[in-house]
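Undergrad: got a predicted structure plus its sequence, pasted below:
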Amino acid sequence: MSDKTFDTINPFTEEKIKSYTYMTEKEAVSAVEKCHEAFLKWKHKSLDERGKVVAAIGKELNKNKEALAKLMTNEMGKLIKQGHQEVELCAGICEYTATEGKKSLQDEERIMANGGKGVIQYAPIGVIYGIQPWNFPTYQVIRYAVVNLMAGNGVLLKHANNVTGSALMLKDIFESAGLPKDLFTVLIMDHDTSDKVIEHELVRGVTLTGSSGAGKVIAKKAAEFLKKTVLELGSNDAYLVFEDADIELAAKTCVQGRIYNNGETCVAAKRFVVAEKVYDQFKEAFVKGMKAINHGDPTKDDSKMGPMARKDLREILHDQVEKSVNKGAKILCGGEMPKEKGYFYPSTVLENVKPGQPAYDDELFGPVASLIKAKDNDDAMRIANDSRFGLGGGIFSKDEEKAVEFAKSHFDTGIVNINSFGLAHPSMPFGGVKNSGYGREHGGFGIKEFVNVKSIMRSK
């Protein structure tokens, strides 16, 4: 047993929730081996058998929705109603995976050029290691875990320390739904032990959701041992307001896109690039909307935003705001560190945002919006693409066909919302380009990321 411990802290009360002890390297290796043993049996289950268990996980999630949402709120501060939404989304992902996902894994038959017959099998490869962040404690796990279980793989989870309780509750939910013991395993460990897990010969793939910096470290370590990776990393998504946009709709939607989940979402709306013709009109409506966002007890219905997940994250965000202001940005609302208990940060809008400022160049992971004026629609698209990131984005225009054409022909990003803001849909692929990572989840794509696409050929 390791003597290294850590505490989880409620970001609203700033009080300790629970203490946990890190695994030793020996304990972690043993957990990997047990997961592999469970995989060796699970991989021979039929798609129908796996699908029944995955569907049962969805039902079990709904059964535990209240308790799981409450725990997520206590551990990382999200609004309780958004916790309910998260669990419901995850139950939907399980249902989709058990039906549509199963179809993606069916064998395919092909006739070869020589007249022979070929079979393509999507075969499970083994134990998949997931390193996941705290901002969506249930969703981040479900979206990679259930597709890999459906594919016949075993799943390891290293969750962020501050949501360890949520990780362990998910393990219980999975097993209550009938998943074999050890097939889904939570590893509570430090970075050094995590590296040993990546190196382990029984681990066949690694998936990470996190920062671009973390992605580079994990990709390098996995590549050293020839392990495939899927990386869903950070972004500073641009939402474009074209000259013909419905400004009322754009402003209302952009406020929600910026403050949802307390502004701590990788695919949140972060940079708001507005054509000069409608800039002042949008700015007035957007700032008014952001000023109306009150923060408070995340368990109360009248709170529109909860606290940030950790004290250090709030300090990092405030430092980014101050550095941006020192380099010429102007605060239109917010921007001051609250004095009350809880790791709150006010909804904030920065104007005069330029290259060289964190508000333009980097990801601000909290309720801070960067307002940028563009000359016209084409210039707005140029600014949107002037980023090392490319996860999501959006376009507001009354001419939806034109907006779709811009999205298809010019927007260098993985996900584009037209006249809306959205997080994830089980039927649509999710992932980015550039420093936002590679690989896809959802939509029948994620289920094939960690399989052996096996060619079986026979003669005439």
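TA: Done, it's in.
Undergrad: only C-alpha atoms from now on, for both contacts and neighbour counts.
TA: OK.
Undergrad: hang on, Val197 packs against Glu27?
TA: No - Val197 is beyond contact range of Glu27, at 10.9 Å (criterion: CA atoms under 8 Å).
Undergrad: what is the burial count for Ile17?
TA: Burial of Ile17 is recorded as 15 neighbouring residues (other CA atoms under 10 Å).
Undergrad: name the element it belongs to?
TA: strand 16-21 (DSSP states H and E).
Undergrad: and Phe6, by the same measure?
TA: Secondary structure assignment for Phe6, by DSSP H and E: strand 5-9.
Undergrad: again with Lys26
TA: Element membership for Lys26 (DSSP H and E) is helix 25-42.
Undergrad: okay, buried residues for that helix please.
TA: Neighbour counts over helix 25-42 (16 or more other CA atoms under 10 Å) mark 25, 27-29, 31-40, 42 as buried.
Undergrad: and the angle for the helix or strand harbouring Glu315 with strand 5-9?
TA: Here Glu315 sits within helix 311-326, counting by DSSP H and E. On the basis of axes from the mean of the first three to the mean of the last three CA atoms, to 10 degrees, helix 311-326 is oriented at 70 degrees to strand 5-9.
Undergrad: for helix 311-326, give me every contacting residue.
TA: Applying CA atoms under 8 Å, 6 or more residues apart in numbering, the contact partners of helix 311-326 are 11, 308, 331, 335-337, 343-345, 353, 357-359, 364-366.
Undergrad: take a look at this one as well, against the first:
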Amino acid sequence: MERENPATAESLDPIEGDTEADVEDALALADEVYPAWSERRLEERRQLLNDAAEVLRENAEEYAELMAREMGKPIAGGRSEVEKCAWVCEHYAEYAETYLADEVLQSAPEAKAFVSSEPLGPVLAVMPWNYPFWQVFRFAAPNLVAGNVGLLKHASNVPGCAQAIEEVFLEAGLPEGAFQSLLVGSDAIEDVVTDKRIRGVTLTGSESAGRAVAETAGKELKPSVLELGGSDPFVVLDDADVETAAEVGMQARTLNSGQSCIAAKRFIVHDAVYDEFVSAFVDEMAAQDIGDPTDDDTDIGPQAREDLMEDLHEQVTETLDAGATLETGGEPLDREGYFYPPTVVTDVPRDSTMATDEVFGPAAAVFRVESEDEAVELANDSTYGLGGSVWTEDLERGERVARRVESGCVFVNELTKSDPRIPFGGVKNSGYGRELSEHGMKEFLNEKTVWVQSAADQ
């Protein structure tokens, strides 16, 4: 599998991909290992997750450097990502017993009824490059501790990350086959999804990839979870703390060099604070340091591939051609690698590219609205519904507006984020199903109803 350092445009050593025979061997091993793994004491699986957290922390610098080389993540962000992966392992190690406990139901007086949460078997995860460790661990931790086994088809530009993740679990002491990486292209996935040994599939990625996987899984009557694109609204109301909203808004747009499905992308600002917000927001965006992702002082690294940078620039250009105003940025940087500066565009026509499409890079579209109702209407005027953020000093008002936003999650006075303690996922073209917390853990479990009654009571 060919690799390229997006900060230098230099080729990295290729990594040998898996053959059809390798994939068959992996499926056979997963099927073989699953019964014994699912029957191991929960306490043992919990301890192994804690051990995986230790492995992650011990090798955090190595993994952060690997992410920087393969997809350009700034080194500080890579370290934070590894720590978050350790956290999700520890979270499920701590709470698995509670999440998996039988749920007692109402029943006849002479009987008892409960729901037992039981694993399904091997589950396939199709994961993206932008958070190459976190996206995988938020799938792996709950599924492994629940007794499922995992197979990972990672993005083709981060095969080193895929190998490293498999090694984390092996070094932690999980049996060979409990978690495996399949180093294959996207063209091999349909056959894996349809294989009878695969019991479910989860995908984080593009809308087109999600539709293809969902169609295949649906034909096979297999459960699926899709976390797809987003065009998240960042709503700044007239009573917001504008300075804080501008600072956090910059972070929400530029995290991971802007390459995040839950990044704030459409900034919807009340007329009463519009000028103040735009001024502060542009200053925050323009102040970010762009450079070598291995440098601790770098805020913004390269875009992960040249074609992605070109697509981003095309979206900005089309929006400006439609009548928008450029406040800062707007041109690829003239240097080695695929660097695009933080960009702010105002006066954005509501039918233009940056208003309607997902913008996967550090470019923000800012809209002026006259009222709370108009802000909500514009926030919901999207085919996506992943996350959202609302800014107001009135917390009751914030909760009321949050309830009106059509998305899988909304944060009041905070940027949208995924957190092991709360469910994460979208609606509309952003997908379906949930990850994380108890809700996400149970997507690939059999919620079995058990009714127990003495024959004498018949």
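TA: Structure received. This structure is a prediction, so every number in the text was calculated from the model and none was measured.
Undergrad: on that earlier part again, what does the helix holding Lys26 of structure 1 correspond to over in structure 2?
TA: Aligned by TM-score structural alignment, helix 25-42 of structure 1 falls on residues 20-37 of structure 2.
Undergrad: ok, stretch 389-397 of structure 1 next?
TA: Mapping stretch 389-397 of structure 1 onto structure 2 (TM-score structural alignment) gives residues 384-392.
Undergrad: contact partners for the residue nearest the centre of structure 2?
TA: Residue closest to the mean C-alpha point of structure 2, counted by CA atoms, centre = their mean, is Gln135 at 5.3 Å. Residues counted as contacts of Gln135 of structure 2 (CA under 8 Å, 6+ apart) are Met127, Pro128, Thr204.
Undergrad: how close does it sit to Thr298 of structure 2?
TA: Separation of Gln135 of structure 2 from Thr298 of structure 2 (CA to CA, to the nearest Å) stands at 23 Å.
Undergrad: try Ala217 of structure 2
TA: 41 Å.
Undergrad: those two: which is more packed in?
TA: Neighbour count, other CA under 10 Å: between Ala217 of structure 2 and Thr298, Ala217 has more, with 21 against 18.
Undergrad: circling back to that earlier point, please pull up the helix or strand immediately following the helix holding Lys26 of structure 1.
TA: Next element after helix 25-42 of structure 1 (DSSP H and E): helix 47-63.
Undergrad: which helices and strands sit right next to that next one?
TA: With contacts taken as 3 or more CA pairs under 8 Å, 6 or more residues apart in numbering; DSSP states H and E, helix 47-63 of structure 1 sits against helix 80-96, helix 102-104, helix 139-150, helix 164-176.
Undergrad: next secondary structure element downstream of the second one?
TA: Looking back up the chat, that one is helix 102-104 of structure 1. Next along the chain from helix 102-104 of structure 1, counting by DSSP H and E, comes strand 108-111.
Undergrad: and that following strand, which residues are buried?
TA: Going by 16+ other CA under 10 Å, strand 108-111 of structure 1 has no buried residues at all.
Undergrad: sorry, back to before: return the set of buried residues in the match of stretch 389-397 of structure 1.
TA: Result for stretch 384-392 of structure 2 [16+ other CA under 10 Å]: buried residues Tyr384, Gly385, Leu386, Gly387, Gly388, Ser389, Val390, Trp391, Thr392.
Undergrad: so where do the strands sit in the stretch 151-300 of structure 2?
TA: For the stretch 151-300 of structure 2, the strands defined by DSSP state E, counting those that start in this stretch cover 179-181, 200-204, 224-227, 232-236, 264-270.
Undergrad: on average, how far is the helix holding Lys26 of structure 1 from the matching bit in structure 2?
TA: Here helix 25-42 of structure 1, set against structure 2 after superposition, deviates by a mean of 1.3 Å using mean CA distance after the TM-score superposition for structure 1.
Undergrad: which residues touch that helix?
TA: With CA under 8 Å, 6+ apart, helix 25-42 of structure 1 has contacts from 1, 126-127, 152-156, 180-185, 187, 189, 193, 196-197, 200, 202-203.
Undergrad: any of these buried? List them.
TA: Taking 16+ other CA under 10 Å as the criterion, what is buried in the contacts of helix 25-42 of structure 1 is 126-127, 152-156, 180, 182-185, 187, 189, 193, 197, 202-203.
Undergrad: counting by contacts, list what the strand holding Phe6 of structure 1 packs against.
TA: Counting by 3+ CA pairs under 8 Å, 6+ apart, the packing neighbours recorded for strand 5-9 of structure 1 are strand 16-21.
Undergrad: the strand it packs on vs structure 2 - mean distance after superposition?
TA: Averaged over the aligned pairs, strand 16-21 of structure 1 sits 1.9 Å from structure 2 after superposition, using mean CA distance after the TM-score superposition for structure 1.
Undergrad: Glu95 of structure 1 matches what in structure 2?
TA: Match for Glu95 of structure 1 (TM-score structural alignment): Glu90.
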